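Q: can you look at this prediction? I've put the sequence above it.
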Amino acid sequence: MAIQVGERVPNIELQVMGSNGPEKISTGELFAGKKVVVFAVPGAFTPTCSAAHLPGFVVNADQIKAKGVDSIVCTSVNDAFVMDAWGKASNAEEIVMLADGLAEFATAVGLTQDRTATKMGIRSQRYAMIVDDGVVTWLEVDEKGLEKTSAEAILAAL
């Protein structure tokens, strides 16, 4: 079952790219005492994710942060090298590119999808949430498209 509004985000250790390579970071560290926007995509460098989803957050990062958000996190079932390269290719300096290489976070929040039939393995669903001090205060999942999980949807929810 998917995580619900009012529930605490599970503490999972993931990775971000540091100056000397991949570094461990826990979701507890990311969310403790902060208001954080998280959006998840099925895969880095994939068409919708690269053409619309991530760019929307890049363009609107300042407006989102102006509404009291401490950080914006993009997560995907990719490794830290891929997430870092995608962030750089997308000019996503204001966004934490969080690598969920083994789908541990997506699984822990109950938002995976099985794409093994198309040789993509277990992936994250496309979702967005607002997390305040580790507790989900808003959550939307897009079955198709990204109307519910776009940067504009987040801005409307803040």
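A: Cool, got the structure.

Q: only C-alpha atoms for contact and neighbour calcs from this point on.
A: Fine.

Q: so which residues of this protein form strands?
A: Taking DSSP state E, the strands of the chain run over residues 13-18, 21-26, 35-41, 71-76, 95-99, 112-115, 121-124, 126-132, 135-142.

Q: structure two is appended below for comparative analysis:
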Amino acid sequence: MKAGVRVPDVTFKTRVRDESVGGPNPYRWQDMTTADYFAGKRVVLFSLPGAFTPTCSTYQLPGYEKNHARFKELGIDEIYCMSVNDSFVMNAWARDQKLENVKVIPDGSGTFTRLMGMLVAKDNLGFGYRSWRYAAIVNDGVIEAWFEEPGREDNHGEDPYGESSPENVLKYLESVSVETAS
């Protein structure tokens, strides 16, 4: 659906650990751009409704973290998890999940998600606007492959999960790897 489309040019407001700040919360603000994350790299980006939510915390994020080495073998430089959550929440979730390989991207205002056409209302859950669940392989800022959960709509009664799973994205990468080797 979105293959061949360049990802939107956005500046993300992030908090990064910086020991020179001192104190019990040694973080500083750092703007990161789409180019910082995507330029010159082949990455997996997956986006989900919210940090600390059940499917995201039990299956999707841990699955990408666990399969990091396999993604690297298949030519992926980085794996990014994005959510319409602020940097404080995303950093806390990364610590809670004990992430070592997957990097989190806070889309606190939902700007990137909106420009991707994936912002949906989740008022039925008390969430406000969030991302519809999807994954993409992005090569130097251009979408190579797209994996979107079916039924995208505001206030969807379910939270479909399968298309954007690490297993499904790995299956695609393995098939491309076999084609390239032939």
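A: In hand now; what should we look at? Just so we're clear, the structure is a prediction, and the values are computed from it rather than from any experiment.

Q: Throw the strands of structure 1 into CSV and include distance to residue 153 of structure 1 and mean neighbour count, thanks.
A: CSV is the format used below for the strands of structure 1 (distance: least, C-alpha to C-alpha, whole Å; neighbours: other C-alpha atoms under 10 Å):
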stretch, distance to residue 153 of structure 1, mean neighbour count
strand 13-18, 26, 19
strand 21-26, 26, 14
strand 35-41, 11, 25
strand 71-76, 14, 22
strand 95-99, 17, 24
strand 112-115, 21, 16
strand 121-124, 19, 20
strand 126-132, 9, 24
strand 135-142, 9, 18
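
Q: can I get those strands in TSV including distance to residue 148 of structure 1?
A: Below are the strands of structure 1 laid out as TSV (distance: least, C-alpha to C-alpha, whole Å):
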stretch	distance to residue 148 of structure 1
strand 13-18	25
strand 21-26	26
strand 35-41	11
strand 71-76	15
strand 95-99	19
strand 112-115	17
strand 121-124	16
strand 126-132	8
strand 135-142	6
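
Q: quick one: which of those strands is nearest residue 105 of structure 1?
A: strand 13-18 (7.8 Å; C-alpha to C-alpha).

Q: from residue 65 of structure 1, how far off is the counterpart of residue 85 of structure 2 in structure 1?
A: Taking TM-score structural alignment, residue 85 of structure 2 has residue 78 as its aligned residue in structure 1. Computed as C-alpha to C-alpha, to the nearest Å, the residue 78 of structure 1 to residue 65 of structure 1 distance reads 25 Å.

Q: tell me which of the two has more neighbours.
A: residue 78 (21 against 17; other C-alpha atoms under 10 Å).

Q: nearest the geometric middle of structure 2, what residue?
A: Compute the mean C-alpha point of structure 2, and by C-alpha atoms, centre = their mean the closest residue is residue 81, 2.6 Å away.

Q: that residue and residue 50 of structure 2: what is the separation?
A: 10 Å.

Q: what sits against the match of residue 85 of structure 2?
A: 43-44, 99-102 (C-alpha atoms under 8 Å, 6 or more residues apart in numbering).

Q: who touches stretch 137-156 of structure 2?
A: 1-7, 34-35, 38-45, 120-125, 132-136, 160-164, 169.

Q: give me the neighbour count for residue 123 of structure 2.
A: 13.

Q: can you give me the helices in structure 2?
A: 34-38, 54-55, 61-66, 68-73, 87-96, 111-115, 166-181 (DSSP state H).

Q: structure 1: matching residues for the shortest one?
A: Residues 47-48 of structure 1 are matched to helix 54-55 of structure 2 when aligned by TM-score structural alignment.

Q: before we move on, what about the fourth one?
A: Helix 68-73 of structure 2 corresponds to residues 61-66 in structure 1, going by TM-score structural alignment.

Q: could you list the buried residues of the matching stretch?
A: Buried residues in stretch 61-66 of structure 1, counting neighbours by 16 or more other C-alpha atoms under 10 Å, are found at 61, 64-65.
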